[in-house]
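Participant: sequence first, predicted coordinates after that:
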Amino acid sequence: MTTALDRATLGAYARLAKLDVWDYYLALPLAWTLVGGRGTGTLLLFGVGTVLVVAASVALDDVTGHRDGSDAANYGPDAPARRLARKPLLTGELTDAQAIRFACGCALAGGAVWLLLGLAAPLWTFVLLLVCLLSSVQYSWGLRISYRGGQEVFLAGFGTGLVLCGVGLVTGELTPLVVVEAVLFGLGPLLFGVYSNTADAAGDAAVGRRTVAVLASPAGNRAFITGLSLAEVALVVFAAGLGVGPWWFALALLPAVAVRVAQLRRGVGLGDVLRARKLGLLAHRVTVVSLIAVNLLGGAA
């Protein structure tokens, strides 16, 4: 019985840490290919720290959502059991105190790994690591960045920062292609998140969480999403046209662009934001695979 309870508790902590959502962690293999396969040990340690930092951030987000009632509104009793199980505070498997202790432990351990690695890196890398760490743990806690109109900036900025830090820890140097790929990576979580925010707008508005979906009119929110999607495509085209990447860079990203267009049609054109949100995950993963392929084929040389 004790073993079963322990396993159940461990499973609840894994769901609190959202270990099944690994899209931010794709920054590590992308950075590895950008630096030519060097620094494997460094990037693995950076990955351990990243998992811990992200776990702290999402756990604190769950605590805040549980306390202010937004999670109860967005994950109500009519939600599918599998979806509701992603919120172990709502299901009563964990308490707020347990979640806070878990988040604090993860933040301290992950932050220590990051900053120790950063001591041997250029100053800009250390500073960026510190910014990513402090902003992530205050996403819904402390400064409550996501509640004060900064959610969209954080979603893109954190992903971009992970790629830049990964490269900085190994080489300390940034190239135009590294920056372009980092921004494309950062746009992935953002173009998933804006559809989630659209679906959760009513619950977020009720607790004062100021996302674009809450602050803008429905038409304004659709225009915002459309603009972000077009900006991503434009970045791919300009990177190829200006010689930032190889001449075939845009061709390599065509599958990712196609999924993004399908997502835009589904979410903005047809209004099916839940399906569009799923397509956002696919678009991000296809983008990362395409960028890794570009780098392995010599595009980052």
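Facilitator: On my side now, so go ahead. A quick note: this is a predicted structure, and the numbers were derived from the prediction, not measured.

Participant: when you work out contacts or count neighbours from here on, use the C-alpha atoms and nothing else.
Facilitator: Fine.

Participant: name the residues that touch the helix or strand containing Asp71?
Facilitator: Taking DSSP states H and E as the criterion, Asp71 maps to helix 70-74. The contact list for helix 70-74 (C-alpha atoms under 8 Å, 6 or more residues apart in numbering) reads 62, 65-66, 90, 200, 203-204, 206-207.

Participant: in PyMOL, how would I select the buried members of those?
Facilitator: The PyMOL command for the buried members of the contacts of helix 70-74 (criterion: 16 or more other C-alpha atoms under 10 Å) is given here:
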select buried, resi 62+65+66+90+200+203+204
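
Participant: quick one: the helices in the stretch 201-301 of the chain?
Facilitator: Applying DSSP state H, counting those that start in this stretch to the stretch 201-301 of the chain gives helices spanning 201-206, 212-215, 218-241, 249-252, 254-264, 273-294.

Participant: could those go into a markdown table alongside distance to Val137?
Facilitator: As requested, these are arranged in a markdown table below (distance: least, C-alpha to C-alpha, whole Å):
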| stretch | distance to Val137 |
| --- | --- |
| helix 201-206 | 19 |
| helix 212-215 | 21 |
| helix 218-241 | 26 |
| helix 249-252 | 35 |
| helix 254-264 | 30 |
| helix 273-294 | 23 |
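
Participant: out of these, which comes closest to Arg7?
Facilitator: Counting by C-alpha to C-alpha, Arg7 lies closest to helix 273-294 out of the helices of the stretch 201-301 of the chain; the figure is 28.9 Å.

Participant: would you mark the buried spots in that closest one?
Facilitator: Judged by neighbour count (16+ other C-alpha under 10 Å), helix 273-294 contains these buried residues: 273, 276-277, 279-294.

Participant: okay, one more to line up with it:
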Amino acid sequence: MTHSSTVGPTRVPSGLPSGRSTGARLRAYLRLAKAGMIDYYLSLVVVWSLLPEQPLNGPVSATLAALLLGQMCLVAAAVAFDDVTGYRDGSDATNYGPDAPARKLARKPLLAGTLHESNAVRFARGALVAGALCWATAVCTAPWRPAWAVLGLAAAAVVIPQYSWGLRLSYRGFQEVFLAAVGWAFVLPSYGLLTGRITGLAVVEAFLFGLGPLLFGVYSNTHDIAGDRAVRRPTAACVLSSRGNTVFVGALCLLETAVIVAAAPLGIAPWWFPLVLLPVTVTRAVQFTVGMVRGDVLRARLTGIRAHRLLVVALVTANLLGAGTA
């Protein structure tokens, strides 16, 4: 949900989208919604793999579908509001100005002229309402409705769109917590609706899943220090020294590794759990070396995205193996 942000004095003039084809407008809205950003949606694959015997009966399938649609709508609302904010404060105009390659500019429909600002705001509001309705449907179809899961889902529906709109949480020092908390909120309440309980393993896997987007987001923030300072977005990379930021990112990596390793001796996960997740730990070390030692933060961000997806594969594998040996 982050965007490079360096304030510039001018905006790229947006053309009128009225004459564009339906297909072109649809593609513009998909870009506005960041439809290719699937990393948070993988949470439900992890949740499903945690379920006893991984059922896909009517109530479970309906609930998973409603949860997924709700996630997609709420994330679409958050990133659309984020694009509107970047357009209004001039930061996106600087980073995606008239000299930017056409493919890069197309990622920002407001700047490319394929959507008006009013289109984006209406889309975000509509997506927010649709997301809330989808999650309300999920609660109705869920096999279980523990109060903590329902309240957690409701809180997430309220907070997620506030990333850079409304409360503007990312502008108030909460960006890093936000990036992780969205992942946590996508796993634990969903698991509660499908099982009616909470387990130590579900908490551990939710925690690890939430760290994934954070551990590629911090590299984006490191790249965007100048721009974030210009629009007063106080990320950790902005408020810490270069060395302090390196220590912060390293501490997050060590925290992830510590949780993976400690889960087995604490009796939360099987003894082989750290072995299944070893490729994630190795990839994370490579990511840190590339980004914080060699200084190639954008490549490290890409490595982080791959590490997160590898984490999902590893967690699902561990859960399926655990179910098979139970």
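Facilitator: In hand now; what should we look at? Please read all numbers here as calculations on a predicted model, not as lab measurements.

Participant: related to what we said a few turns ago, among the contacts of helix 70-74 of the first structure, which two are most distant?
Facilitator: Using C-alpha to C-alpha, the two most remote members of the contacts of helix 70-74 of the first structure are Leu90 and Ala206, lying 17.9 Å apart.

Participant: which residue numbers in the second structure does the lengthiest helix in the first structure align to?
Facilitator: Longest helix of the first structure, by residue count under DSSP state H: helix 40-68. Per the alignment by TM-score structural alignment, helix 40-68 of the first structure matches residues 61-89 in the second structure.

Participant: now stretch 254-265 of the first structure
Facilitator: Counting by TM-score structural alignment, stretch 254-265 of the first structure pairs with residues 278-289 of the second structure.

Participant: same question, stretch 201-219 of the first structure
Facilitator: Using TM-score structural alignment, stretch 201-219 of the first structure lines up with residues 225-243 of the second structure.

Participant: need the next SSE after the helix or strand hosting Val187 of the second structure, C-terminal direction.
Facilitator: In the assignment (DSSP H and E), Val187 of the second structure maps to helix 175-195. Counting by DSSP H and E, the element after helix 175-195 of the second structure in chain order, helix or strand, is helix 200-223.

Participant: counterpart of Gly166 of the second structure over in the first structure?
Facilitator: Counting by TM-score structural alignment, Gly166 of the second structure lines up with Gly142 in the first structure.

Participant: how many neighbours does that match have?
Facilitator: By the measure other C-alpha atoms under 10 Å, the count of residues near Gly142 of the first structure is 11.

Participant: same question, Leu266 of the second structure
Facilitator: Per other C-alpha under 10 Å, the neighbour tally for Leu266 of the second structure reads 11.

Participant: now whichever residue in the first structure pairs up with it: how far from Leu296 of the first structure?
Facilitator: Leu266 of the second structure maps onto Leu242 in the first structure, with residues paired by TM-score structural alignment. As judged by C-alpha to C-alpha, to the nearest Å, Leu242 of the first structure and Leu296 of the first structure stand 21 Å apart.

Participant: name the element Glu93 of the first structure belongs to?
Facilitator: Using DSSP H and E, Glu93 of the first structure falls outside every helix and strand.

Participant: verify the stated contact: it with Gly11.
Facilitator: No - applying C-alpha atoms under 8 Å, one finds Glu93 of the first structure not in contact with Gly11, separated by 9.6 Å.

Participant: which part of the first structure matches the helix holding Val187 of the second structure?
Facilitator: Using TM-score structural alignment, helix 175-195 of the second structure lines up with residues 151-171 of the first structure.

Participant: check which residues of the matching stretch are buried.
Facilitator: Under the neighbour-count criterion of 16+ other C-alpha under 10 Å, stretch 151-171 of the first structure has 151-152, 154-170 buried.

Participant: equivalent analysis for stretch 114-127 of the second structure, please.
Facilitator: Buried residues in stretch 114-127 of the second structure, defined by neighbour count with 16+ other C-alpha under 10 Å: 114-117, 120-121, 123-127.

Participant: ok, now stretch 7-22 of the first structure?
Facilitator: Residues 12-13, 15-18 are the ones in stretch 7-22 of the first structure that count as buried (16+ other C-alpha under 10 Å).

Participant: likewise for stretch 190-210 of the first structure?
Facilitator: 190-205, 209-210.

Participant: now the terminal residues of that stretch, how far apart.
Facilitator: Taking C-alpha to C-alpha as the criterion, the two ends of stretch 190-210 of the first structure lie 15 Å apart.

Participant: contacts for it, please.
Facilitator: Under the criterion C-alpha under 8 Å, 6+ apart, residues 68-71, 73-74, 146-149, 152, 155-156, 211-214, 221, 225, 228-229, 267, 273-274, 276-281 lie in contact with stretch 190-210 of the first structure.

Participant: let's see 6 Å
Facilitator: 70, 73-74, 147-149, 155-156, 213-214, 273, 277, 280 (C-alpha atoms under 6 Å, 6 or more residues apart in numbering).

Participant: and the buried residues of stretch 7-22 of the first structure, which is closest to Gly36 of the first structure?
Facilitator: Comparing the buried residues of stretch 7-22 of the first structure against Gly36 of the first structure with C-alpha to C-alpha places Lys18 closest, at 30.0 Å.

Participant: name all residues that make contact with that closest one.
Facilitator: Neighbour list for Lys18 of the first structure: empty [criterion: C-alpha under 6 Å, 6+ apart].

Participant: that one pairs with which position in the second structure?
Facilitator: Checking with TM-score structural alignment, Lys18 of the first structure has Lys34 as its match.

Participant: rewinding a little: how far apart are the longest helix of the first structure and its match in the second structure?
Facilitator: Once the two models are superposed, helix 40-68 of the first structure sits on average 0.8 Å from its counterpart in the second structure (mean C-alpha distance after the TM-score superposition for the first structure).

Participant: helices or strands up against that helix?
Facilitator: Contacts defined by 3 or more C-alpha pairs under 6 Å, 6 or more residues apart in numbering; DSSP states H and E place helix 40-68 of the first structure against helix 96-118.

Participant: and the next helix or strand past the helix it packs on?
Facilitator: From helix 96-118 of the first structure onward toward the C-terminus, using DSSP H and E, the following helix or strand is helix 123-137.

Participant: now that next one against helix 40-68, angle please.
Facilitator: Counting by axes from the mean of the first three to the mean of the last three C-alpha atoms, to 10 degrees, helix 123-137 of the first structure points 30 degrees away from the direction of helix 40-68.

Participant: can you pull the buried residues of helix 123-137 of the first structure?
Facilitator: Using 16+ other C-alpha under 10 Å as the test for burial, helix 123-137 of the first structure gives 125-126, 128-130, 132-137.

Participant: specify which member of those residues is nearest to Gly110 of the first structure.
Facilitator: Distances from Gly110 of the first structure to these, taken as C-alpha to C-alpha, are shortest for Leu133 (8.7 Å).
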